[in-house]
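>>> Quick check, what structure comes out for this input:
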Amino acid sequence: MQNATAPRPQTKASLERLFNPRSIALVGATERSIWSTAAYDNLMRFGFSGKLHFINPKGGTFFGAPAATSCAATGEEIDAALLMVPESKMAEVFDDLEQAGVCGSVILSAGFAEVGESGADRQRRMADAARAAGIRILGPNCLGFANFVASTPIWTTPLRRPMANPNVALVSQSGSVASQLEQFAYQQRVGLTHMISTGNEADIDVADAIEYLARLPEPKAIALFLESVRNPARFIDAVKAAGAAGKQVVVLKVGSSEAAARAAQAHTGSLVGDDRVFDAMCRQVGISRVHSMEELVVTADLFARLGPVRGKGLAVSAMSGGLCEIVTDQAEAGGIPIPQLAEQTTGALRETLPALATPANPLDLTGAAMLQPELISRTLATLAGDASVGILGFMFEAPLKEDKRGAARMFIKHVGEGFKTTGKPCLMMSSTFSAVNADARALTEECGVVYSGGGVRHCLSAIGHLLRRGEWEARQTRAAVVAASAQVAGGRPATERQVLDYLAAQGVPVVPASIVDSADEAVRVAASLGEPVALKILSPDIAHKTEVGGVVLNVRGNDAVRTAYDRIMASVSAARPEARISGVIVSPMRTTGVELFVGTLHDPQWGPAIVVGLGGVFVEALKDTSMRLLPISEQDALAMFDELRGRALLDGFRGAAAVDRQALARVVVDIGQAALALGPDLVSLEINPLLADGVRIEALDGLTEWSTVNEQA
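Coordinates of the predicted model:
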């Protein structure tokens, strides 16, 4: 028994005692409560083998057993407790829990942070009391957890019995969504190892749950439903721990980051959109993000059974040309590569296939396979030998009941024989969304086939995630993370020229330029350059120069330069008479190359991030951008280029010089480092455009925005 005056530390072991308890107390037990009844029924259905205590301050008999008036009154040490008591009784309950040596508690009760500030204050006081007593809290306002591996649920709505060989863990901030996901997983025969509902997260949060699950042998993938992330740094560390343990994290997140609203008027913030920062984090740390409950379960299931896929693409075969066409269209829409087969592969297929079949990917076996099912195994083996194929798929439904002739068994047997010869990940998938019962799962496993009833859409989406995770892991082996630079001395760059000079000092190539304060000096500088020039106003008060007539491009000849200078000064004075004018920038005119936008922002939740997209006026018109959290590596930057819809422009579109992507990646990394070195008061650093012309890459314009006033400007 623990001394009430000596709080126990909250250790990792305490989570083990909570999630794998040998003794449980149902505090507030009563047969009149659906929550209490469901919790008891779940424990009986699972066959919980530990000690179960019923606690009710009035005593009595519940579920056929006498109830103690308190946990301490049992005279035994208790591992975990389900608290089904009003919020007003929580303080005295924790005193009792401490006396009974309770290590962890599940709090069903609501009326805390979810109801506003007064509830948040009550939640803080409750968490403080639990912390002082050394008691971990799951909740409040949560449905609990279920440890399917240990047949131990503390869950307050009805659950189905554990399945054999479970391999997917589920963590959800919403208990109701977790219940729906558990039902769907059962329908698909996806065995859950654990299900944890974190509720308001007064203590145990999603990161704690991920870290706990990462240490266990049974979960092979972790599925998350998130509404928010309260501690981003710990969340990222937990995901990395899961990855290091070989467990892929798949997330369905609702809601959005408020980066755009909090980034002042910086263009970078407005380009990000509500959810782009979280998306960028997922890509960067290797999380697979999905967008439906069905996709969450199907994807986590296939990660658990197949793992990440190292390879170039997917090869699919079916006994229907129409299905093959559907697969082709949906794979293209989802960015899943369906590679063209090598001539050696198509030649081998011609020797196997009937004359009416065309060797291609996807491969239509035609109705001939109905009469010659051995075509399935032979063609699968041939497809697997193609170097461009990383994963194989076969379209066929597993029957819910064995048909009398055993036809389905015969076909699936040949699928299994083909899969066994490949040495590559293989999946048999249903064409439509289909239930998977115990008979279907048993038949496919007997034949050595990994089968999903997720249908074309969800199975292809999951395969895309498997391939992208494989690519991400390959990049990680090549990438060296760039460390953040130290805080730069000498104040804050504010004007365009200060920004470009600062970037140049940080190793970023910038366009040559001179600052002039007269038309005569502009003429002299332009003549010395010996080529067309660009003139731009220089002012700490003017961020967007074109809007005030502060830019004239492609100027040739002395008279034209003089006229351009005078026109800029007149236009700016009329549009912004109060603006401070530092001069006019004269620089060589660049007429070829791809204009890119590179901008950084500081998200209030996730920290500094960097955005790359098509530049110039297109950055606002097209919003074709990719994002990562800082710092980034060159491999991250290269991946960002591949995510742009306009990436073809980098590769010599219509005769233009192809951009040196590796050199461009180094420049983007240097821009990110330069932004980090400016410190936490930097709201945004923007380069628009960053001109990429073959091997020549130059920043042509720069802008900074700060969270406080720059007194040096």
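>>> alpha carbons only for contacts and neighbour counts from here, please
OK.
>>> Centroid-nearest residue for this protein?
Among the residues of the chain, the one closest to the centroid is C282, at 2.7 Å (Cα atoms, centre = their mean).
>>> And what about that residue, helix, strand or coil?
Secondary structure, DSSP: H, G, I helix; E, B strand; the rest coil: C282 is helix.
>>> Could you measure from it over to R230?
Distance of C282 to R230, computed by Cα to Cα, to the nearest Å: 16 Å.
>>> what's the spacing between stretch 412-419 and its chain's center?
How far stretch 412-419 lies from its chain's middle: 34 Å, per Cα atoms, centre = their mean, to the nearest Å.
>>> Could you do stretch 297-309 as well?
Taking mean C-alpha positions (Cα atoms, centre = their mean), stretch 297-309 and its chain are 15 Å apart.
>>> let's see this one next to it:
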Amino acid sequence: MGPDGLALEQSLLDFASEHGIAMVGPNSTGLVTVRSGLAMSMTSVLTEGEPIVPGGLAVIAQSGAIGSTVVERARLAGVGISHIVSTGNQRDMDIPDFVAFFAEHPDVATVALYVESIRDGALFSQAVERLHAAGKRLVAYLGGRTDAGEQAAASHTGKIVGRGALELGLLRALGVTVVDDPDDLWVLGAVRTTTTSFPRRWGMVAYSGGMAVLATEQLASAGVVFPALSQQTFEKVKERSPQFVAAHNPLDVGPGSMPRDFRSYLSAVAADPAVEALCVPFPMGARGWNQQSVDDVLRVMDESGKPFVVLWYGGYALRPYIEQLRARGVLVAEKPSDLGRLVRALLGPERTTAGEAAVADHRTAGSPSAKGGAAALQRLAEQGVDVVAMRVLGDDPAAVAKAAAELGYPVVLKIGDEDVAHRTELGLVAVGLRSEDAVVSALGVMRERAGKEGVQGTRQWLLQAMATGGVELVLTVRNAGRLGVFGSIGLGGAAVEVLRDVESVPLPCDEETLRRALSRLRTADLFFGFRGSDPVDLGWVHHTLHRMADLLHTARLREIEVNPALVGGGGGVVVDALFVPDISG
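Next up is the predicted model:
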């Protein structure tokens, strides 16, 4: 540290340069080549416990302690290691030098990297591209990607503060598998695959219904899509399965399939052209089925050529069987939460878009019985809810123009019929109209469009003052039967379908319960005064949800959705709403 430390470090560099020596460090625990037994290192992993088993995983770490720990935990799990590299201060040899070297090394299949700072983006990119071109993968944990982490890394390895997010972007752009837990370096490092991108369309076969539920929830949250099985697959499954088995994906065939029929179900799903990878969730072993389970997975994996992922949720007795799977390159998660985190790292932060897979719409607007328009807003206003100023009109252009002048420009014009739930999608909403000519023209266009879209009967038109300011919210109240009545809140408009960031509270509730629910949203900062804006009026939201709940009861409704409500620091207004009647009787 300080001028004397820099001078001492420079003297090492000068001496190495003079004599043609490549230098690792300083501040490094050294180098290990496992297969040859060459250990120029002071790492404690060499002197504690069992010998390191040779394998295909090379470990590079800027922190010698982290690198040693990753190797030790991999060794305990039976994962083989090829090399251990501690880069330290990287004054001469840098991470790209070792990544490029391992690209050409026959003993290395995957490189696991703990990195706190990337000094030269171009050199790093070239090395990673060489590794990928050789059919090998880089799995990386980036230390110092957050503000607090960067400060710690700056004092440890001299990281330049403010670059963490940029380094993370570089890793992801290069197709590097970025993990959120250092343990995942060796867990994912043991997976055999020659591609940097992992498929998202998965099948699942389970003989425990509970395990299927645990695995499905974790995988779906990680971005996995479960395509429908083909008719041919359905017929293969039904050849052997009992009547109670529903041949859909995920597939739960029950414990009666073990040990005789489970492999045939695996083969049928693996052969389905829509399935690109398979997850097999196993419970703690029963009736001596553990070895049979391993044999079934490995045989079908070899036959299909598709990647397999196993969730095996049990205890220490499963260790020998898990080691067999890992030795063959199968990704094994030992806890449901591990499964979600590992697969999220494999797939990356990208999400499956609507164009790639149909996404179920659980919003009120998705119900065929939903009613909206002018009638819904009028009922809310009668219930004491603040609704944007509006007029309900017929087809007369002169009357519409007169009402617009009375409301004051700008205005919004939309079809007001209660049976038309998706006005925006049908092009039956016009916003920001600032003159009589604009209002009359918009009415003419939408009248013609409504006819083409098959909107029947006498039409109503809803004219509203143009509400501005505040935050767009979606507010929903739902009667969940014996569970009770619940209110939900999140960002409104189209954002609710994209972000799916909504929190729910039982009603009635106090304002503090509502505040805590809002604070759990990923977008919470927008509600509490982001960048100097006014916090959302929590009292208004609280009042509105409870008035909606009252209407739910008196009008015999199952659900009410307000989307959007525009809410600022001093109240808000409801702009649009939908009702779903309670048809349970």
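>>> Trace the residue nearest to the centre of structure 1 over to structure 2, please.
Using TM-score structural alignment, the partner of C282 of structure 1 in structure 2 is L171.
>>> contacting residues for its match?
Shown in contact with L171 of structure 2 (Cα atoms under 8 Å, 6 or more residues apart in numbering): 177-178.
>>> Any figure for the gap between the residue nearest to the centre of structure 1 and I326 of structure 1?
Noted for C282 of structure 1: a distance of 29 Å to I326 of structure 1, by Cα to Cα.
>>> for R524 of structure 1, same thing?
65 Å.
>>> cool, M410 of structure 1 as well?
Between M410 of structure 1 and I326 of structure 1 the computed distance is 25 Å (Cα to Cα).
>>> Likewise for R441 of structure 1?
25 Å.
>>> neighbour-wise, which of these two wins?
The residue with more neighbours, out of R441 of structure 1 and I326, is R441; 21 against 14, by other Cα atoms under 10 Å.
>>> Check whether the more buried one really touches V190, as I assumed.
No - contact status for R441 of structure 1 versus V190: not in contact, 9.7 Å apart, counting by Cα atoms under 8 Å.
>>> residue contacts, the nearest residue to G311 of structure 1 once chain neighbours are set aside?
Nearest residue to G311 of structure 1, sequence neighbours excluded (Cα to Cα, 6 or more residues apart in numbering): G390, at 3.8 Å. Counting by Cα under 8 Å, 6+ apart, G390 of structure 1 touches 309-315, 384, 424-425.
>>> hmm, 10 Å instead?
309-315, 337, 339, 384, 423-426, 467, 470 (Cα atoms under 10 Å, 6 or more residues apart in numbering).
>>> which helix is the longest one in structure 1?
helix 455-478 (DSSP state H).
>>> Give me the buried stretch members for it, please.
Neighbour-count burial for helix 455-478 of structure 1, counted by 16 or more other Cα atoms under 10 Å, picks out 455-473, 475-476.
>>> Measure how far that helix is from the centre of its chain, please.
Remark: helix 455-478 of structure 1 is offset 13 Å from the chain centroid, using Cα atoms, centre = their mean.
>>> Then stretch 324-343 of structure 2?
With Cα atoms, centre = their mean as the basis, stretch 324-343 of structure 2 stands 18 Å off its chain's centre.
>>> Sweet, I'm off.
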